[in-house]
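Trainee: Build me a structure from this.
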Amino acid sequence: MSVEQPLWRALMAYRVLTMGYAIVVFAAAYERYERPWIGIAYYVVLAGWTLATLPQVSGARRCTKRFLTADLTIAVVGILLSPVAGHERAVTGGSTLPSIWTAGAVLAWAIKGGWRWAASASLLIGVANVVQRGSFSRSTLHNVLLVCIASIAIGYVVEVARASERTLARALEIEAATRERERLARDIHDSVLQVLAMVQRRGTALGGEAAELGRMAGEQEIALRTLVAAGLTPRPGPPRTRRSARSSGPSTTPRRGRRLGRAARPAPLLAGHAGSDVTFSAPGTPVPLPPAAARELAAAVGAALDNVRRHAGDGAHAWILVEDEPDAVIVTVRDDGPGIPDGRLVQAEGEGRLGVAQSIRGRLRDIGGTAELISVPGQGTEVEMNVPKRTK
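Mentor: Coordinates of the predicted model:
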């Protein structure tokens, strides 16, 4: 819904109420008019016009400039007919035939066209008031300024609201496009880039024509990483499902400052990573973690284990530990490899290697969680993933 739509609804109600008010004021002073039939004829036109044109003031699309011109004309004609109807107070400071209904005509210009349109319409109403009274009195000035200031203020507010709405729509469009690019980048990193890297390693090891194939795969990997890394922000897209399998027994991995909690829904998804070089540990009862968050968490764990296999060496061992906190599920991936040298993560991200930035931290950020990486050269690496139980 447009931010200005409530103003159009309020204007519809204002026009109907002020039409009724003008008729009541005329009826109360009916005997004072020398030519009341002029007022009656005008109110018949005013009532019919107000009720028939309610759809025109229901939104900006239907409120055309032609309608606004006709609407303002009826207000001006009513003002000029007031002394003709023979009520002397219309000239000496009393209410005109359209009374405060004229403000509704000016407000329609303000909502449709902004403060400049409002200023033009209110100026025309002011001139009509001066003409029908024949002089420029203090009360006339007061009424004209009141309508002018109110309509210009509303017109300005409408212009600001429209600009804000356009800015918000553009920001949402950019965010949607960015999230889609990052989703594709993450999927490419988890599939195509890893295959190219594997082809390069195996081709180099086999030699001959396979080595040439490996070299070409390495060049394509570098080019694709550069393309993927260009313009990305650390906000991933929708979750991607990983495989599920059975859990293994408890782990003996030490963990200071944490208590073992209850089993989380990610446990079946994470258990598939268990093997001779990966020990998986999780409590035995489920935790209320949303399935989408569990799948995203499992994908981040898989990315962390890929890094262990790729960088920690063939003899490295890894541990996966699932813990339950009152407001969050914590999964820790720890290895006994050589650790990560200082500055290596920043360098890798600059080279387009998004394993930590996108596949781990990015995934967790998308569901409202965090990923903390602790590594000491020669003492292994630990990745702690914290996911709130009430995710985004």
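
Trainee: Going by C-alpha atoms from here, please, whenever you check contacts or count neighbours.
Mentor: Noted.

Trainee: could you point out the longest helix in this protein?
Mentor: The longest helix of the chain (DSSP state H) is helix 138-190.

Trainee: Which other helices and strands does that one contact?
Mentor: The contact analysis (3 or more Cα pairs under 8 Å, 6 or more residues apart in numbering; DSSP states H and E) places helix 138-190 against helix 101-113, helix 115-133.

Trainee: With respect to burial, which of the ones you listed scores highest?
Mentor: Comparing the helices and strands packed on helix 138-190 by mean neighbour count (mean count of other Cα atoms under 10 Å), helix 101-113 comes out on top with a mean of 25.

Trainee: ok, and what's touching it?
Mentor: 4, 7-8, 11, 14-15, 18-19, 22, 57, 60, 63, 68, 71-72, 75-76, 116-118, 121-122, 125, 147, 151-152, 154-155, 158 (Cα atoms under 8 Å, 6 or more residues apart in numbering).

Trainee: before we move on, back to that, possible to save the helices and strands packed on helix 138-190 as JSON lines with distance to residue 47?
Mentor: What follows is the helices and strands packed on helix 138-190, written out as JSON lines (distance: least, Cα to Cα, whole Å):
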{"stretch": "helix 101-113", "distance to residue 47": "11"}
{"stretch": "helix 115-133", "distance to residue 47": "20"}
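
Trainee: Report how many residues lie close to residue 28.
Mentor: 9 (other Cα atoms under 10 Å).

Trainee: how close does it sit to residue 21?
Mentor: According to Cα to Cα, to the nearest Å, residue 28 and residue 21 sit 11 Å apart.

Trainee: do residue 155 as well
Mentor: 25 Å.

Trainee: which of those two has more neighbours?
Mentor: Applying other Cα under 10 Å to residue 155 and residue 21 shows that residue 155 carries more neighbours, namely 25 against 16.

Trainee: For the comparison step, fold the sequence that follows:
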Amino acid sequence: MSARVGALLHVGELVVGAPLAALSAIEPVDRTLLAVAIAGFAAWVAVHAPIVWRRGLIAPMVIGDIVVTVALCLINSYISPAERVDEGSGWVATIASMAIIGVAMAWPARAAIPAGLVIIAAFQAGFLIGGLAGKGVNHTAIMCVQLVSAVVVMRVLRRVDAAETAAVAAERRSRQAAELQAAHRADEISQLRALHDTALTTLTLVGTGVAAARSRALSERASADLMVIEHLAAAYREHSEERWVRLDGPLERLAADPPFGLTVEHDLVPCHVPKRVAESLVSSAAEALRNVARHAGVSAAHLALRTDGGRVRLDVTDHGRGFDPAAAPEHRFGIRQSIVGRMASVGGVAEVHSAPGAGTRWCLHWPAERVAP
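Mentor: Modelled structure (predicted):
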């Protein structure tokens, strides 16, 4: 949502700000240079807005916005009547302020603060280049406050979002564990009832002497009891075979035929998990690999499967451009549902470790009562 708001603001700056800039272009504004600047900004908005609307504040769009804004700031004295506005406000100042807020929305503080300072420095440098030393100081100070405020607010929002996501995932896991335990208990009671009504009753009849040990009726009853017990055993075997499957096999096939032609190296230990869990782990890994192909800027990734302390752990790693997980747009369904939500639906958890320029590692955990080798 925040990314789409940023896209709409850019459109507004063009639709409202550009005409005002043209109307206020009094001497000594260079009208030709102003026309070029407006046309260039319009071209950038035409590229920026639809991409950000669909894919969020991805790194190329944020970097491009910084470059365009810095260029406008450096020629500000030539495309706006800066010498007549003491505080240095105007069309370019508005664009610079929105760009500062944009980097705070897209990146964590360690990246947003340097990027914002570059824009602020370029804004002030524009006055010096135009021979207007001393102008724009007030608005430069306002931009510094905007940068600090935006970084602080986004840091708080990201922490709140992370805490809320963790709480929802924990509650879902707890509910699923309770439902699973209740189902196991109901199945156990059903089997105990069947045993009570068959074998135990027959043994009681024999033990108390109610039925003769070699009577025809007892033989027929014992035969019927045996059929019931064999049926229970067969159902248990079928249930076990359905629930527990090899996990490393499907992952090997995924690595051999990955999405979008990636090269996927793998290091997989043999293990068994419930069928539904295996499907979720493989599907989550496939979505992570699709994200590598789409966003990481690399052509290789790595799968690692381990069993550790009663847990199955699957890592999907790449050494690409990385991203800030806390700043992932809400509409990025692939992260929030296709990976995190899918793992939570089977009682697992998905953790992502990434930062801009530092690659990405997805850690998919499934807490199991046992890990069959």
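
Trainee: TM-score of the superposition?
Mentor: Once superposed, chain against chain, the TM-score is 0.48 (TM-score structural alignment, normalised by the length of structure 2); 210 aligned residues with a Cα RMSD of 3.5 Å.

Trainee: tell me what the longest helix seen in structure 2 is packed against?
Mentor: Ranked by number of residues, the top helix in structure 2 under DSSP H is helix 137-195. Helix 137-195 of structure 2 is packed against helix 91-106, helix 109-129, helix 216-243, helix 342-344, with contacts defined by 3+ Cα pairs under 8 Å, 6+ apart.

Trainee: okay, those in CSV with distance to residue 350 of structure 2 next?
Mentor: As requested, these are exported to CSV (distance: least, Cα to Cα, whole Å):
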stretch, distance to residue 350 of structure 2
helix 91-106, 22
helix 109-129, 24
helix 216-243, 21
helix 342-344, 6
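
Trainee: just checking, residue 329 of structure 1 is part of a strand?
Mentor: Yes: judged by DSSP: H, G, I helix; E, B strand; the rest coil, residue 329 of structure 1 forms part of a strand.

Trainee: thinking again about what came up before, to residue 176 of structure 1, which of the helices and strands packed on helix 138-190 of structure 1 lies closest?
Mentor: helix 101-113 (30.4 Å; Cα to Cα).

Trainee: So which residues of the stretch 201-350 of structure 2 form helices?
Mentor: 201-207, 216-243, 248-256, 275-291, 333-335, 342-344 (DSSP state H, counting those that start in this stretch).

Trainee: what's the most buried one of these?
Mentor: helix 342-344 (a mean of 23).

Trainee: quick one: it to chain centroid distance?
Mentor: On the basis of Cα atoms, centre = their mean, to the nearest Å, helix 342-344 of structure 2 sits 12 Å off its chain's mean C-alpha point.

Trainee: Show the contacting residues for residue 266 of structure 2.
Mentor: Contacts of residue 266 of structure 2 (Cα under 8 Å, 6+ apart): 252, 255, 302-304.

Trainee: Secondary structure element holding residue 79 of structure 1?
Mentor: Assessed by DSSP states H and E, residue 79 of structure 1 sits inside helix 65-81.

Trainee: Contacts made by that helix with the rest, please.
Mentor: 38, 42, 46, 56, 96-98, 101-102, 105-106, 108-109, 121, 124-125, 128-129, 131-132.

Trainee: Give the next helix or strand downstream of it.
Mentor: Per DSSP H and E, the first helix or strand lying C-terminal to helix 65-81 of structure 1 is helix 89-92.

Trainee: helices or strands up against that next one?
Mentor: helix 115-133.

Trainee: angle of the helix it packs on against helix 138-190?
Mentor: Between helix 115-133 of structure 1 and helix 138-190, the angle formed by their directions is 170 degrees, by axes from the mean of the first three to the mean of the last three Cα atoms, to 10 degrees.

Trainee: Is it correct that residue 38 of structure 2 is in contact with residue 31?
Mentor: No: the pair residue 38 of structure 2 and residue 31 does not pass the contact test of Cα atoms under 8 Å, sitting 10.3 Å apart.

Trainee: Which residue ranges of the stretch 251-392 of structure 1 form helices?
Mentor: Under DSSP H, counting those that start in this stretch, the stretch 251-392 of structure 1 gives helices at 266-271, 291-311, 344-350, 361-366.

Trainee: Nearest to residue 50 of structure 1, out of those?
Mentor: Of the helices of the stretch 251-392 of structure 1, nearest to residue 50 of structure 1 by Cα to Cα is helix 361-366, at 51.8 Å.

Trainee: list the helices and strands that closest one packs on?
Mentor: helix 291-311, strand 370-375, strand 381-388.

Trainee: a markdown table for these, including mean neighbour count and distance to residue 188 of structure 1?
Mentor: Shown next, in a markdown table, are these (neighbours: other Cα atoms under 10 Å; distance: least, Cα to Cα, whole Å):
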| stretch | mean neighbour count | distance to residue 188 of structure 1 |
| --- | --- | --- |
| helix 291-311 | 21 | 13 |
| strand 370-375 | 16 | 21 |
| strand 381-388 | 22 | 22 |
